[in-house]
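Starting from these lines, generate the structure:
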Amino acid sequence: MQYQGVLTKMQTELGSPIQYYLVFEDSFLNVNQLLDKEIEINFVGFQCLNCGKKKKIYRQGFCYDCFYSSPAVGDWIMRPELSTAHLGIADRDLEYESKVQLQPHIVYLAAACEIKVGVTRKTQVPTRWIDQGASQAIAVVEVPNRYLAGITEVALKDHYTDKTNWRKMLQNSVEVFDLVAEKVKIESLIPAEVKEFFYSQKNDLYELQYPVLSYPAKVNSLNLDKTPSFSGKLTGIKGQYLLFENGTVFNIRGSEGYVVTIDV
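I've put the predicted structure just below:
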C-alpha cells in the first residue's frame, strides 16, 4: 500500500509503548504497525508548511521567505527569554505571539543520555518530551508566560545541558537519574521572580516507553536530498526518528515540508 503527502512531525499518543502516527491530508498511518516490516520512502518534492507553495525547504519546514517572515519561527521560539508579548511588544506579529507566549509554560528536566533542561507550553506535555526521546521527565515550574520560562531555563543552563545528544539517544545510551532529587536542588537556582511558581509539592515523574525492537550500534542519518529513495526494515521509533535494521535513522521532523511516498 502506498501513502503520499507532506511530512510533518509524527503525532503521538502516550502509552506503553508510545503510539506514533504519520498524518497526511487524506490519510494517516499508525507507524507502530510497520515494525519489523520493509518500507520504502521516496522523495517527491517540497511544500512549504506556511505558504503551501512548492518551494525548496529552508528550515523547519518553511521556505526561505516564510522562515524570515512568519511569526511561527521567530527567534523567541528557540530562545524563549527573548519573548516580549508580555510587554505588548511585537517581534513579527503581536496577535500571534500573544496567543503562544501568554499561556502557561513548563520548565522541565528530562533524562535521555544526560539531564536536560527545557521549556514547553503546558499543552505540549508530554508531547515535547516524547519528541525529544526522553526516557523520564519532570516539571519544575509552571509560569504564566514564555518569558518567565525562558529566563528560568537560562539560569538552569549553567547547571544542565539544553541539548539532546541525538546519536546517544538513538543508541539508547541512557543513564538512570533521580529527577525528583535533582528537582529539589533547583529551587535555589531559579530566578527570584519565578520562585513562587516552583512545583514544591508536585513530583509527577513521567516514564516513557518507545516502540523499539532493537537499537543501532552506530547511526547513519538519512538525508532525502542526497538519498531520494530508501528502503529498509523498520526496527524502532524514538523521538521523531525512524530506526532501521542497517543503522539508518530518519528524522521526520527534520524533513518537514518534504513531499514523499511511503510504500508498505
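
Only C-alpha atoms from now on, for both contacts and neighbour counts.
OK.

The stretch 1-150 of the chain: strands as residue ranges?
With DSSP state E, counting those that start in this stretch, the ranges of strands along the stretch 1-150 of the chain come out as 2-6, 11-13, 19-23, 28-30, 38-46, 57-59, 62-63, 105-111, 115-121, 136-143.

between these, which one is nearest to Ser229?
Evaluated over those, closeness to Ser229 peaks at strand 38-46, with 4.5 Å, by C-alpha to C-alpha.

buried sites along stretch 243-254?
243-245, 247-254 (16 or more other C-alpha atoms under 10 Å).

Determine how far the last residue of it lies from the first.
14 Å (C-alpha to C-alpha, to the nearest Å).

List the contacts of it.
Applying C-alpha atoms under 8 Å, 6 or more residues apart in numbering, the contact partners of stretch 243-254 are 7-10, 60-61, 215-223, 232-237, 240-242.

Might you report the residue contacts of the most centrally placed residue in the chain?
For the chain, the residue lying nearest the average C-alpha position, counting by C-alpha atoms, centre = their mean, turns out to be Asp131 (3.6 Å). Asp131 is in contact with 238-240, counting by C-alpha under 8 Å, 6+ apart.

a markdown table for those, including secondary structure, neighbour count and distance to Val100?
Putting these into a markdown table (DSSP: H, G, I helix; E, B strand; the rest coil; neighbours: other C-alpha atoms under 10 Å; distance: C-alpha to C-alpha, whole Å) gives the following:
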| residue | secondary structure | neighbour count | distance to Val100 |
| --- | --- | --- | --- |
| Lys238 | strand | 25 | 27 |
| Gly239 | coil | 25 | 23 |
| Gln240 | coil | 21 | 23 |
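
Second input sequence below; structure requested for side-by-side comparison:
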Amino acid sequence: MLYEGVLRKMHTEIGSPVQYYLLFENDFLNMNQALDKSLKIEFIKFQCLNCGEDLPIYRQGFCKTCFYETPVAGDWIMKPELSTAHLDKEDRNLDYEKRMQLQPHVVYLANSSNIKVGVTRKSQVPTRWIDQGAHEAIEIVEVPNRYLAGITEVALKAHVSDKTSWQKMLKNDIEDLDLVEWRSRLKAHVPDEVAEYFIDSNTETEIEFPVLQYPEKVKSLNLGKTPSYQGVLKGIKGQYLIFEDNTVFNVRGSEGYFVGIDIN
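Okay, the predicted model is just below:
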C-alpha cells in the first residue's frame, strides 16, 4: 500500500485515544491503523507549502523566500504579543491578519513534559494541546484577539515555562500536576486589561495518545540526512511517529517534504 504526497502536520480528532490522519492531495491515511506495522518513508523532493516549488525547505514548510513573504509565517505567529491587526496596522497582509488575529484566543496551561503556558486560537482547542503531546491542559483566559493573549503569555512566562522538552514528552517522562491550583497561583500575574477574561472553572482536558511502546532513548529521523527509513510504528504522540528502534519522526517539522509511504 503506497501513499505519496507532501507532508503537513497530522490532522487529529480527540478520542480515546486520539485519532491521527495524514492528509494528501487525493488520499488520506489513518495512522492509528498503521500501529505495529512496518512503515517505510522515502523522501522524494521538496514542495514549498506556499509556492509549490521544489526548493529547500527553510522553516515551517516554506522555502526561504516564501517564509519571509507569506503572511502565514509572520513574526506574530510565534510571538502573539507582536500582533497589530487590532490597531488596523499591517504586517504582511492586513486582511489575513485580521481574520487570524481578531478572533477569540485562549491562553492555557498544558502538561506534556512539564507545565507550560501557551496561546492558541479558540478554534484550535484541543488540537493545539494534542500537537504538543500534552496529556492534560486547562484554559486560563479567553480573550477577543491575539494581542491580548500574547501579552498575557509574556506576563505569565516570567512565572512558568513556555517551552516543552520534546524528548521527555516522547519518553512519557511526565508527572500529573494540579492545573487548577497552578492557574489560581498565576491569576495575580494576569495583566490588568485581561483580568476580566479569567476563566474560573475546574475543567481540565485529559488526552490519551495511541502509544504501544515509548522509546527509552530518542533518535530523531531527519529526512534531509536519511532520505529512506523503515521501522515498526509503535506510537504517535504530539506530531511525532515513534518507532520500535527508538527512532522518532517529527511530521510537523518535516512539512514541505514530498514523500512516499509504504505500509506492510
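
quick one: TM-score?
The TM-score (TM-score structural alignment, normalised by the length of structure 1) is 0.99; 263 aligned residues with a C-alpha RMSD of 0.6 Å.

For structure 2, which helix extends over the most residues?
Taking DSSP state H as the criterion, structure 2 has its longest helix at helix 146-156.

That one - contacts with which helices or strands?
Secondary-structure packing of helix 146-156 of structure 2 (3 or more C-alpha pairs under 8 Å, 6 or more residues apart in numbering; DSSP states H and E): strand 105-111, strand 115-121, strand 136-143.

Let me know which of those is tucked in deepest.
Among those, strand 105-111 has the highest mean neighbour count (mean count of other C-alpha atoms under 10 Å), at a mean of 26.

what do we get in structure 1 for Glu208 of structure 2?
Alignment note: Glu208 of structure 2 maps to Gln209 in structure 1; criterion TM-score structural alignment.

Tell me how many other residues crowd that match.
Burial measure for Gln209 of structure 1: 18 neighbouring residues, criterion other C-alpha atoms under 10 Å.

what sits against the residue nearest to it when sequence neighbours are not counted?
Ranked by C-alpha to C-alpha, 6 or more residues apart in numbering and with sequence neighbours excluded, the top spatial neighbour of Gln209 of structure 1 is Pro17, at 4.9 Å. By C-alpha under 8 Å, 6+ apart, the residues touching Pro17 of structure 1 are 208-211.

lining up the residues you listed with structure 2, which overlap?
Retained in structure 2 (both residues aligned by TM-score structural alignment, their matches' C-alpha atoms under 8 Å) from these: 208-211.

Does Phe230 of structure 1 belong to a helix, a strand or coil?
Reduced to three states with DSSP: H, G, I helix; E, B strand; the rest coil, the structure at Phe230 of structure 1 is strand.

aligned partner of it in structure 2?
Using TM-score structural alignment, Phe230 of structure 1 sits opposite Tyr229 in structure 2.

can you count the residues close to its match?
When neighbours are counted by other C-alpha under 10 Å, Tyr229 of structure 2 registers 15.

Would you confirm that it contacts Phe43?
No. Counting by C-alpha atoms under 8 Å, Phe43 is not a contact partner of Tyr229 of structure 2; they are 9.1 Å apart.

so Ala73 of structure 2 sits right up against Phe67, yeah?
Yes. Using C-alpha under 8 Å, Ala73 of structure 2 is in contact with Phe67, at 5.9 Å.

where's the residue in structure 1 sticking out farthest from the centre relative to Ala155 of structure 1, distance?
Distance from the C-alpha centroid of structure 1, by C-alpha atoms, centre = their mean, peaks at Ala192 (28.9 Å). Separation of Ala192 of structure 1 from Ala155 of structure 1 (C-alpha to C-alpha) stands at 11 Å.

quick revisit: using TSV, please lay out the buried residues of stretch 243-254 of structure 1 together with secondary structure.
Output for the buried residues of stretch 243-254 of structure 1, formatted as TSV (three-state DSSP):
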residue	secondary structure
Leu243	strand
Phe244	strand
Glu245	coil
Gly247	coil
Thr248	strand
Val249	strand
Phe250	strand
Asn251	strand
Ile252	coil
Arg253	helix
Gly254	helix
